[in-house]
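Asker: got a predicted structure here, sequence first:
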Amino acid sequence: MRIAGIRWTIEESFQAAKGQVGLDHYQVRSWDGWYRHITLAMLALAFLAVLAASQPDGDEAHLPLTMPEIRRLLAALTLTRHRRIEEIPHWSHWRRRHQATARRCHYQRRSQP
């Protein structure tokens, strides 16, 4: 049972790495290129995981920052230039607040007979 639980944790980590940092998006022909890509992807995943784990727990009105949300914020801050810097945290705050409201309404509806 313990081995199955460990395997599930590893599979979840690989799925997160594939979805968040592009672990499976390599097109290389050499060992060195593959090794560099995998190393950078795992480093990026570790960075996102540490940032997500260091966030304080959310309250009823807001969800905490998750790995996908941190990735979106970093991409918006570094890759796009069409938004003002002040709009990016405001958008994230608004989005997490509405996600918390949707979660709360979903749980209330599911708890009613």
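Answerer: Cool, got the structure. Numbers count the residues shown, from 1 in each chain.

Asker: contacts and neighbour counts: CA atoms only from here.
Answerer: OK.

Asker: where does residue 89 fall, helix, sheet strand or coil?
Answerer: Secondary structure, DSSP: H, G, I helix; E, B strand; the rest coil: residue 89 is helix.

Asker: my bad, should have said residue 56
Answerer: coil.

Asker: that one reaches residue 63, doesn't it?
Answerer: No: Residue 56 is beyond contact range of residue 63, at 9.6 Å (criterion: CA atoms under 8 Å).

Asker: more neighbours: the two, which one.
Answerer: residue 63 (19 against 10; other CA atoms under 10 Å).

Asker: so that one is in contact with residue 102, correct?
Answerer: No: using CA under 8 Å, residue 63 is not in contact with residue 102, being 10.8 Å away.

Asker: nearest the middle, which residue of the chain would you pick?
Answerer: residue 67 (2.0 Å; CA atoms, centre = their mean).

Asker: take this one as well and set it beside the first:
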Amino acid sequence: MVISCDGTGAIKYSLTNDQASAVQLCYRQHQRYWIERAIQEAKSEVGMAQYQVRGWQGWHQNMAMVTMAMLFVTQQKLINRDCAPLLSTHDVIELLSFYLPSKQRSEKEIFHQLLQRHTPVPRQCPKRHRRCIND
């Protein structure tokens, strides 16, 4: 079906087996933009593209957290649309980083954590090897 929905006369091609009216098909075609925009924001702002997992369970957990974060951001945009109509996902995240309480750590605590993180842990050889490579 060939439809010109945007009033510019540009022809957009869509293939469907749905028996919907031309108006409904135009509406569905235009909804695609908002879905793609939401996915772009989820990837760039709340970490949808930054997962590093090895299994499906970790991937599903990460996607659930991203979905909940995007739901929260969308709710905040809707709640504040009258007083802040241009509120973006980045704006909400920036406000959260300011308003959420954070633990103030001393310099001594930070260096202690760094030392713990960077201290090598003694490796144990697997039972099938007689000696470690590093020995």
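Answerer: The structure has been received and is ready for your questions. This structure is a prediction, so every number in the text was calculated from the model and none was measured.

Asker: follow-up on the earlier one: any idea how far the residue nearest to the centre of the first structure lies from residue 74 of the first structure?
Answerer: Distance, residue 67 of the first structure to residue 74 of the first structure, using CA to CA, to the nearest Å: 11 Å.

Asker: next one: residue 15 of the first structure
Answerer: Distance from residue 15 of the first structure to residue 74 of the first structure, by CA to CA: 20 Å.

Asker: mind checking the SS state of residue 52 of the second structure?
Answerer: Taken by three-state DSSP, the conformation at residue 52 of the second structure corresponds to coil.

Asker: okay, now the equivalent of it over in the first structure: neighbour count?
Answerer: Here residue 52 of the second structure is matched to residue 27 in the first structure, going by TM-score structural alignment. Using other CA under 10 Å, residue 27 of the first structure has 9 neighbouring residues.

Asker: ok so, going back, surely the residue nearest to the centre of the first structure meets residue 52?
Answerer: Yes: taking contacts as CA under 8 Å, residue 67 of the first structure lies within contact range of residue 52: 5.7 Å.

Asker: what comes up buried for stretch 57-68 of the second structure?
Answerer: Neighbour-count burial for stretch 57-68 of the second structure, counted by 16 or more other CA atoms under 10 Å, picks out 62, 63, 66, 67.

Asker: ok, these vs residue 30 of the second structure, which is closest?
Answerer: residue 67 (22.1 Å; CA to CA).

Asker: list the contacts for the alignment partner in the first structure of the closest one?
Answerer: In the first structure, the residue paired with residue 67 of the second structure is residue 42, using TM-score structural alignment. By CA atoms under 8 Å, 6 or more residues apart in numbering, residue 42 of the first structure lies in contact with 17, 21, 23.

Asker: from these, which is closest to residue 1 of the first structure?
Answerer: residue 17 (24.6 Å).

Asker: is the equivalent of that closest one over in the second structure in a helix, a strand, or coil?
Answerer: When the second structure is aligned by TM-score structural alignment, residue 17 of the first structure is paired with residue 42. Classification of residue 42 of the second structure by three-state DSSP places it in helix.
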